[in-house]
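1. no sequence on this one, just coordinates:
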């Protein structure tokens, strides 16, 4: 029952008077939340670069963000995705790990009694050849990209290599 002199609100009037201001307040709160997060990121980045920032307005935050993203984009265009120095570091780490593994195998063959000496010698020669191949690939990278045909490798074995037993007797770490 309506009080005399008052009218009922239509849906449109209710939207304009109640819902729209509430939605606008939520939208502004959301924008301010993300601007504050962006400000924290920008301030941290600038502090890391040695620049001090005392107060930033919303426009300053957006300007610094755009400038930072443009600089990052230019760096990506100017420098390749995986620099050769990073590849060299990875290759050095691999070679060091491979050398350490070969040393461990050698240590096991020299200390554990009952292991086949002929097999151990053959294994250490193979590990040495592989290490030499890794070093050659480093000095001549275009050869490293060529696929290896296992069938050709099997055909080119020397008679000494065929003396080595294959199958269950071969220990593999994987």
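-> In hand now; what should we look at? Since the structure is predicted, the reported quantities are computational estimates derived from the model, not experimental observations. Residues are numbered from 1 along each chain as shown.
2. CA only for contacts and neighbour counts going forward, please
-> Fine.
3. can you give me the helices in this protein?
-> Under the criterion DSSP state H, the chain contains helices at 11-14, 20-48, 58-78, 84-111, 117-139, 141-144, 150-155, 159-162.
4. now render those as a markdown table, adding mean neighbour count.
-> Shown next, in a markdown table, are the helices of the chain (neighbours: other C-alpha atoms under 10 Å):
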| stretch | mean neighbour count |
| --- | --- |
| helix 11-14 | 11 |
| helix 20-48 | 13 |
| helix 58-78 | 12 |
| helix 84-111 | 13 |
| helix 117-139 | 14 |
| helix 141-144 | 12 |
| helix 150-155 | 9 |
| helix 159-162 | 9 |
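5. against residue 133, how distant is residue 93?
-> 16 Å (C-alpha to C-alpha, to the nearest Å).
6. and for residue 75?
-> In terms of C-alpha to C-alpha, residue 75 sits 35 Å off from residue 133.
7. one more to weigh against that first structure:
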């Protein structure tokens, strides 16, 4: 870069001349910022870069490309994590529902068995009762409605 000189009377310069004087300094500051950020990326992702080829001297473009690849991988894993959590939650809900339904079916089967036993005991008692009384008890038993199981 060519050395620049600053005139003693900076205020007498036109805007165009001021711009020409400032441009190299501004450009140098911009390049320094870019280089500083690339160096920070290199330090932060040093482990990732070592996995690729530890003996290679990385250019700035290599560092930027590898950073983009690393960030894409991180984003993909973050996107798939909620999907996995959703599937896991759905599976857990399904298992709990099946456990609940099977427990209730066992309960229903147990109640049916107990009702059957009670009916058998009533039938045994009815044999000792008069024929009219047994007909009344049979009519009462047939009018008893069982609750219909509905999944909703």
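-> Thanks, I have the structure now. What you are looking at is a predicted structure, and each value in this text was computed from that prediction instead of being measured.
8. overlay the chains and give the TM-score.
-> Laid over one another, the chains give 0.43 as their TM-score (TM-score structural alignment, normalised by the length of the second structure), with 83 aligned residues with a C-alpha RMSD of 3.4 Å.
9. which strands or helices does whichever strand or helix holds residue 122 of the second structure pack on?
-> In this structure, residue 122 of the second structure sits in helix 60-128 according to DSSP states H and E. If you count contacts as 3 or more C-alpha pairs under 8 Å, 6 or more residues apart in numbering; DSSP states H and E, helix 60-128 of the second structure packs onto helix 15-44, helix 131-143.
10. do that again at 10 Å, thanks
-> If contacts are counted by 3 or more C-alpha pairs under 10 Å, 6 or more residues apart in numbering; DSSP states H and E, helix 60-128 of the second structure sits against helix 15-44, helix 46-52, helix 131-143.
11. quick check: angle from the longest one to helix 60-128?
-> Meaning helix 15-44 of the second structure. Here helix 15-44 of the second structure points in a direction 50 degrees away from that of helix 60-128 (axes from the mean of the first three to the mean of the last three C-alpha atoms, to 10 degrees).
12. mind listing what's buried in helix 15-44 of the second structure?
-> Of all the residues in helix 15-44 of the second structure, those buried under the rule 16 or more other C-alpha atoms under 10 Å are 21, 38, 41, 42.
13. residues in contact with the residue most central in space within the second structure?
-> Residue closest to the average C-alpha location in the second structure (C-alpha atoms, centre = their mean): residue 82, at 1.4 Å. By C-alpha atoms under 10 Å, 6 or more residues apart in numbering, the residues touching residue 82 of the second structure are residue 88.
14. distance of it from residue 75 of the second structure?
-> 12 Å.
15. intersection of neighbour lists for these two?
-> Common contact partners of residue 82 of the second structure and residue 75 (C-alpha under 10 Å, 6+ apart): none.
16. who touches stretch 124-133 of the first structure?
-> Residues contacting stretch 124-133 of the first structure (C-alpha under 10 Å, 6+ apart): 95, 98-99, 101-103, 105-106, 109, 119-123, 134-139, 144.
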